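The amino acid sequence is not available; the structure is as follows:
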């Protein structure tokens, strides 16, 4: 039967292709797990004397150090059995989890995932983040967006920074329409393109699929301002939760 330490090692190697690195001759049982791209640590497994983290305990115990993104979550966890302020790394929201069965394996893997995401590089975070909703502008001066989906439900569109496959985009059409007209799903990204003209440069495209149409009077610029605090749509931006709920409502 595998030990909890072995199960944790197996999880990080299988999911993140991260192998344990033994960096200290004085501490041959200490293993570090890193991101492949920037070499930042997202997990450290150590074998320590239990009384170093809990005076009421004795003997040796394996602990896993992971980093959290929420100080309130850290403070909540360290009040529970099996969780401690990070051993040797107490700053920066690191915690230590004992690997003696006190904490369920599923709970440990969830926190490994959190730590991996928190410590990831900007490029990796973009790659692994969940689908996001965007509000993006469209200018009738450059493209007849009002009739863009008359003959097809998938079109090519200028790809904004940060947008990835499976994201949702809500197309805001500028004056004289001045309203959100379409909800679309991004089906393909990073399509090479080279277009330059006065005031417009496009270097890559994405494909977007029409999911829903809105009437021009539904989500006007005036409503975006007064109800949702959106005073300008000059480039891709996130969608407030309240507006998202309204856009996805019946």
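On my side now, so go ahead. These numbers come from a predicted model, not from an experiment.

contacts and neighbour counts: CA atoms only from here.
OK.

Grab the longest helix from this protein for me.
helix 105-119 (DSSP state H).

May I see the buried residues of that one?
Going by neighbour count (16 or more other C-alpha atoms under 10 Å), the buried part of helix 105-119 is 108, 111-119.

Quick check: what element follows that helix along the chain?
Remark: after helix 105-119, the chain's next helix or strand is helix 122-128, criterion DSSP states H and E.

Give the burial count for residue 180, as a bare number.
26 (other C-alpha atoms under 10 Å).

who does the helix or strand harbouring it touch, helix- and strand-wise?
For residue 180, the host element (DSSP H and E) is strand 179-197. Judged by 3 or more C-alpha pairs under 8 Å, 6 or more residues apart in numbering; DSSP states H and E, strand 179-197 is in contact with strand 168-173, strand 200-213.

could you check the angle strand 168-173 makes with that strand?
90 degrees (axes from the mean of the first three to the mean of the last three C-alpha atoms, to 10 degrees).

Tell me what angle strand 179-197 forms with strand 200-213.
Using the same axes, to 10 degrees: strand 179-197 against strand 200-213 is 150 degrees.

quick one: residue 94 from residue 191, how far?
40 Å (C-alpha to C-alpha, to the nearest Å).

which of these two has more neighbours?
residue 94 (23 against 14).

quick one on the thing from earlier: would you turn the helices and strands packed on strand 179-197 into CSV with distance to residue 83 and mean neighbour count?
Below are the helices and strands packed on strand 179-197 laid out as CSV (distance: least, C-alpha to C-alpha, whole Å; neighbours: other C-alpha atoms under 10 Å):
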stretch, distance to residue 83, mean neighbour count
strand 168-173, 38, 24
strand 200-213, 45, 16
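
try this one side by side with the last:
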């Protein structure tokens, strides 16, 4: 494994149970078919594809939320697919965090924004009292939220503000890798741009790596260093963002690229 790779996925295969026969025998459907890619330290890898392509399934496998049937996932030199199912070290859960699509659903509506972030800090770092308060305040500063917003409930915040709280929560334990699962797709265009700028700034400041899962190639082109285009659990294109967007190999990728909205009068 290259020292510049924080994550390496090799020949990953995943299947789901689709039901059972009248005799109770499970029926399976393969979802991911031998996918391989790597994520460099401090860079963003984009997983792109239509709904059902397998991109979120790969994210769940990296987070160890679902079992895999073949292949390996190596994180920071450790082959995490060697660990028994259901047994994930706390050190890994600290190092790999996630930001979900809908901040409104991922945040506890009954908890103040400050308490949502504080809970993660206290659990992972064990901070209490003034040390906890100071760390939470710094996280609010880091994601561009006024500290007094911490005294609001999620429903009292805009979608972009909610997502900033979710990002602050993900940063609570100083992770190395963040899985962004459609993290801006529920936001309006102007708020998307602000959150993307935030993610880029945090990456530069903290050396973060991202796996950015999205169906929006325009967003991916703006944020990602490399990209894999998924169709039915297989890559149709894989490489640097520039090479995939400028020299796509498959008709599927060309069709996706042709669907990106163009601004009238603006050169492609």
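It's in. Just so you know, these numbers come straight off a predicted model, no measurement behind them.

Quick check: TM-score for this pair?
Once superposed, chain against chain, the TM-score is 0.25 (TM-score structural alignment, normalised by the length of the first structure); 112 aligned residues with a C-alpha RMSD of 6.5 Å.

sorry, back to before: mind listing what's buried in the strand holding residue 180 of the first structure?
Within strand 179-197 of the first structure, the residues scored as buried using 16+ other C-alpha under 10 Å are 179-189.

can you map out the helices along the second structure?
Using DSSP H, helices in the second structure cover 55-62, 90-95, 103-106, 113-125, 129-142, 159-171, 189-206, 217-223, 241-246, 251-258.

just those: most buried one?
helix 159-171 (a mean of 25; mean count of other C-alpha atoms under 10 Å).

re earlier: could you dump the helices of the second structure into CSV and include distance to residue 8 of the second structure?
Shown next, in CSV, are the helices of the second structure (distance: least, C-alpha to C-alpha, whole Å):
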stretch, distance to residue 8 of the second structure
helix 55-62, 10
helix 90-95, 15
helix 103-106, 27
helix 113-125, 25
helix 129-142, 29
helix 159-171, 21
helix 189-206, 19
helix 217-223, 20
helix 241-246, 18
helix 251-258, 23
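
so which of these comes closest to residue 177 of the second structure?
Set against residue 177 of the second structure and scored by C-alpha to C-alpha, the helices of the second structure come closest in helix 90-95, at 6.3 Å.

And that closest one, what does it pack against?
So helix 90-95 of the second structure, by 3+ C-alpha pairs under 8 Å, 6+ apart, packs with no helix or strand.

what about residue 231 of the second structure, how many residues close to it?
Other residues close to residue 231 of the second structure by other C-alpha under 10 Å number 20.

ok, it touching residue 35?
No: applying C-alpha atoms under 8 Å as the test, residue 231 of the second structure and residue 35 come out as separate, 11.1 Å apart.

Where does residue 14 of the first structure fall, secondary structure wise?
helix 4-16.

and that helix with helix 105-119, angle?
Using the same axes, to 10 degrees: helix 4-16 of the first structure against helix 105-119 is 50 degrees.

Could you list every helix and strand in contact with helix 4-16 of the first structure?
Short answer (3+ C-alpha pairs under 8 Å, 6+ apart): helix 4-16 of the first structure packs on helix 105-119.

which strands and helices sit next to the helix it packs on?
Using 3+ C-alpha pairs under 8 Å, 6+ apart: helix 105-119 of the first structure touches helix 4-16, strand 41-49, strand 60-67.

With distance to residue 247 of the first structure and mean neighbour count as added columns, please give these in TSV.
Listed next are those as TSV, based on distance: least, C-alpha to C-alpha, whole Å; neighbours: other C-alpha under 10 Å:
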stretch	distance to residue 247 of the first structure	mean neighbour count
helix 4-16	35	16
strand 41-49	37	21
strand 60-67	36	23
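
could I get those as a markdown table with distance to residue 223 of the first structure?
Converted to a markdown table, these look like this (distance: least, C-alpha to C-alpha, whole Å):
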| stretch | distance to residue 223 of the first structure |
| --- | --- |
| helix 4-16 | 45 |
| strand 41-49 | 44 |
| strand 60-67 | 41 |
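
Quick check: which of these is nearest to residue 84 of the first structure?
Comparing those under C-alpha to C-alpha, the one sitting nearest is strand 60-67, at 9.3 Å.

my read: residue 221 of the first structure touches residue 179, true?
Yes: Residue 221 of the first structure lies in contact with residue 179 (C-alpha under 8 Å); the separation is 5.4 Å.

circling back: any idea which helix or strand comes after the helix holding residue 14 of the first structure?
Past helix 4-16 of the first structure, the next helix or strand by DSSP H and E is strand 31-34.

And that following strand, what does it pack against?
Strand 31-34 of the first structure packs on strand 41-49, going by 3+ C-alpha pairs under 8 Å, 6+ apart.

what's the angle from the strand it packs on to strand 60-67?
Using the same axes, to 10 degrees: strand 41-49 of the first structure against strand 60-67 is 160 degrees.

still on that earlier bit, and the buried residues of helix 105-119 of the first structure as CSV, adding distance to residue 203 of the first structure?
Below are these laid out as CSV (distance: C-alpha to C-alpha, whole Å):
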residue, distance to residue 203 of the first structure
108, 43
111, 39
112, 37
113, 34
114, 34
115, 34
116, 32
117, 29
118, 30
119, 30
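
Return the closest of these with respect to residue 83 of the first structure.
Distances from residue 83 of the first structure to those, taken by C-alpha to C-alpha, are shortest for residue 108, at 10.3 Å.

Please give the element, helix or strand, for the nearest residue to that closest one once chain neighbours are set aside.
Residue nearest to residue 108 of the first structure in three dimensions, not counting chain neighbours: residue 97, with 7.7 Å by C-alpha to C-alpha, 6 or more residues apart in numbering. Using DSSP H and E, residue 97 of the first structure sits within strand 94-98.

which other helices and strands contact that strand?
Looks like strand 94-98 of the first structure contacts strand 60-67, strand 83-85 (3+ C-alpha pairs under 8 Å, 6+ apart).

As TSV, these with distance to residue 133 of the first structure would be great.
Formatted as TSV, those follow (distance: least, C-alpha to C-alpha, whole Å):
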stretch	distance to residue 133 of the first structure
strand 60-67	27
strand 83-85	35
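
Tell me which of those lies nearest to residue 196 of the first structure.
Of all these, strand 60-67 sits nearest to residue 196 of the first structure, with 44.7 Å by C-alpha to C-alpha.

C-terminal to the closest one, which secondary structure element comes first?
Next along from strand 60-67 of the first structure, by DSSP H and E: helix 71-77.

buried sites along that following helix?
Buried-residue list, helix 71-77 of the first structure, by 16+ other C-alpha under 10 Å: 74, 77.

related to what we said a few turns ago, and of the helices and strands packed on strand 94-98 of the first structure, who's closest to residue 169 of the first structure?
strand 60-67 (32.1 Å).

now that closest one against strand 94-98, angle please.
150 degrees.
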